[in-house]
Every structure is written in structure tokens, then in C-alpha cells.
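Peer 1: Coordinates for the following, if possible.
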Amino acid sequence: MKQVLKLLKSNPKQLFLIDGIGAIISAFLLGIVLVRFESFFGIPKQTLYLLATLPCFFAMYDFYCYFNTNKNIAFFIKAIAFVNICYCCTSIGFALYHKETITSLGWSYIFAEIVIVLLLALLELKVANYKTN
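Peer 2: Have a look, this model is predicted:
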């Protein structure tokens, strides 16, 4: 983990690429895979489509930042970290709202995605704080 942090501190724009690819994977899983197997996950299609739409916007932001930002990069990294944390809260909110229908597999997916996104957000904040100081 220390080597990854060191690498990202020396090239923080890579975080946008990592985050953007992760957002595309999330959108694909939520909007296509989980929708196709809705009965196994217990999350309604409308909720899955909404949750899948958000990472599409995040990916656009990430790729824009990756290709177009050079100044004040810490600000842009902090912004995506904050949005990622808000996304996790939104996912938890929807999961709790649909707690009656979500299956164990659905909870497992939500939990795994939240853990991954929160770890990425914490990494982003560490790199952004390093670049600020």
C-alpha cells in the first residue's frame, strides 16, 4: 500500500484514471449485470438504474480532470473523493430503503462496493492532502 501511495503522490492524475475506470465498472455492474439478475440481488431496477447513472457522471468528471487539469489538482481530487463518499451514503440510503427486498447477495454487493469506493476516497484524500502541503 505504501508503494501505491508513493506512486500516486508522484503522479496524482492517475487517481482520476483509476476512479474513472472504477466508475465505469460500477455503472456496468449496476446498470446491466444486477438489473439482469434483479431477483438474485433484490434491488429494484429503478434503483439500480439510478445508482448506475451516478458513476457515469463521475467517470466523465474523472476523465475530464485526467486530460485537462494541471493546476490545483488537489482541489479536483478532493472533489471526487467527497462525491465518492456521498455516493456511498446514497447507496446505503437506498439499500436501507429497500431492506425488505434486498437479498444477502444484494447486501454483499452493496457492502463490497462501498468498501472499495471508501478505500479509494481515503487514498484520494491522502494524496490530495500531500499535494496541498
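Peer 1: okay, CA-based contacts and neighbour counts for the rest of this
Peer 2: Fine.
Peer 1: buried ones in the longest helix along the chain?
Peer 2: Ranked by number of residues, the top helix in the chain under DSSP state H is helix 104-132. Buried positions in helix 104-132, judged by neighbour count with 16 or more other Cα atoms under 10 Å: 106-107, 109-111, 114, 117-118, 120-128, 131.
Peer 1: Same check on stretch 33-42?
Peer 2: Residues of stretch 33-42 classed as buried: L34, V35, E38, F41, G42 (neighbour count, 16+ other Cα under 10 Å).
Peer 1: one more to put side by side:
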Amino acid sequence: MEFYKLKANPKRLFLLDGSGALVSAFFLGLVLPSFGPLCGMPKNVLYLLSVIACIFALYSFACYFFLRRNRKPFLRGIALANLSYCFLTIALLCRYSQSLTIFGWTYFGLELFIIGILIRFELKYASVR
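Peer 2: Modelled structure (predicted):
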């Protein structure tokens, strides 16, 4: 999705963010724990990250459905929350680096990359006048 399309309807950023958070919650809370050592991250950590993703999804969907105007502070809020999630994930990757598998590194690397792109769009729109 290109920036000019999002700028025309910035509400879509909340929908995109919420949908992505739900996908993350699904993988972190259901898929990865089911495969145990395939990823190398402890189940309790995966569940914690999944709960955080669910909270972010609720926030984003609430903003999508209920905000009528002045969305910029709320976009800034979810962008900062996503950035905090990325820092938490990086800290957890460092903490559990010895047990992570190549699959785990790949999954979390892709997740961080995608969230980083989303943060860039959210902050870019939030700063546009």
C-alpha cells in the first residue's frame, strides 16, 4: 500500500495495523507454541507477545471504527506502542538468543521488518499537516 493511498484515507492505517496485530497474535499465541522447539522462544514469552498484539489490535480497531477526526495523535500513539513492542522483542531476542532457531530468528526478523514499515507510515502520516 503506497503512502498517497493511505494519506487519502488515513483511517486505513488503523485497519492495517489492527489486522497485522491479529495475524501476529494468531501466530504468537497459537501457531508457534504448537510447534514447541521449532522457534526456540519459550511459550510464556510467545503468549505474552500475543496478548500485547491483541491489545494493539483492539486499540487500532477501536480507532478505525470510532474515531471521526483528529486521528493523528492516535496514530502517533499506536506507532509509539509498536516501536515499544519492537524494542521488547529485540530485548527478548537477545535474552533467548542461545535457544532461538533459524526459524525463530526468521519469524521475528520478518515481524520486526513489517512493523518497522508500518511505524514509518504511521509516523509519516501523523506528522503531515
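Peer 1: And A126 of structure 2, what's its match in structure 1?
Peer 2: In structure 1, the residue matched to A126 of structure 2 (TM-score structural alignment) is A128.
Peer 1: My read is that its match contacts I80, right?
Peer 2: No. If you go by Cα atoms under 8 Å, A128 of structure 1 and I80 don't touch, sitting 10.5 Å apart.
Peer 1: quick check, distance from stretch 37-48 of structure 2 to the centre of its chain.
Peer 2: Stretch 37-48 of structure 2 has its C-alpha centroid displaced from the chain centroid by 17 Å (Cα atoms, centre = their mean, to the nearest Å).
Peer 1: What range does it cover in structure 1?
Peer 2: So stretch 37-48 of structure 2 sits over residues 39-50 in structure 1, by TM-score structural alignment.
Peer 1: likewise stretch 79-90 of structure 2?
Peer 2: With TM-score structural alignment as the criterion, stretch 79-90 of structure 2 aligns to 81-92.
Peer 1: Tell me the buried residues in the matching stretch?
Peer 2: Buried-residue list, stretch 81-92 of structure 1, by 16+ other Cα under 10 Å: A81, F82, V83, N84, I85, Y87, C88, S91, I92.
Peer 1: and the second one, what helix or strand is that in?
Peer 2: Just to be clear, that refers to F82 of structure 1. Per DSSP states H and E: F82 of structure 1 is located in helix 73-97.
Peer 1: what's the mean deviation for that helix versus structure 2?
Peer 2: Helix 73-97 of structure 1, aligned to structure 2 and superposed, deviates on average by 0.6 Å (mean Cα distance after the TM-score superposition for structure 1).
Peer 1: Just tell me what K9 of structure 1 corresponds to in structure 2.
Peer 2: So, by TM-score structural alignment, K9 of structure 1 is matched to K7.
Peer 1: Please report how far the closest residue in space to its match that isn't next to it in sequence lies from I90 of structure 2.
Peer 2: Nearest in space to K7 of structure 2, with sequence neighbours left out and distances taken as Cα to Cα, 6 or more residues apart in numbering, is Y125 at 6.6 Å. Per Cα to Cα, to the nearest Å, Y125 of structure 2 is found 25 Å from I90 of structure 2.
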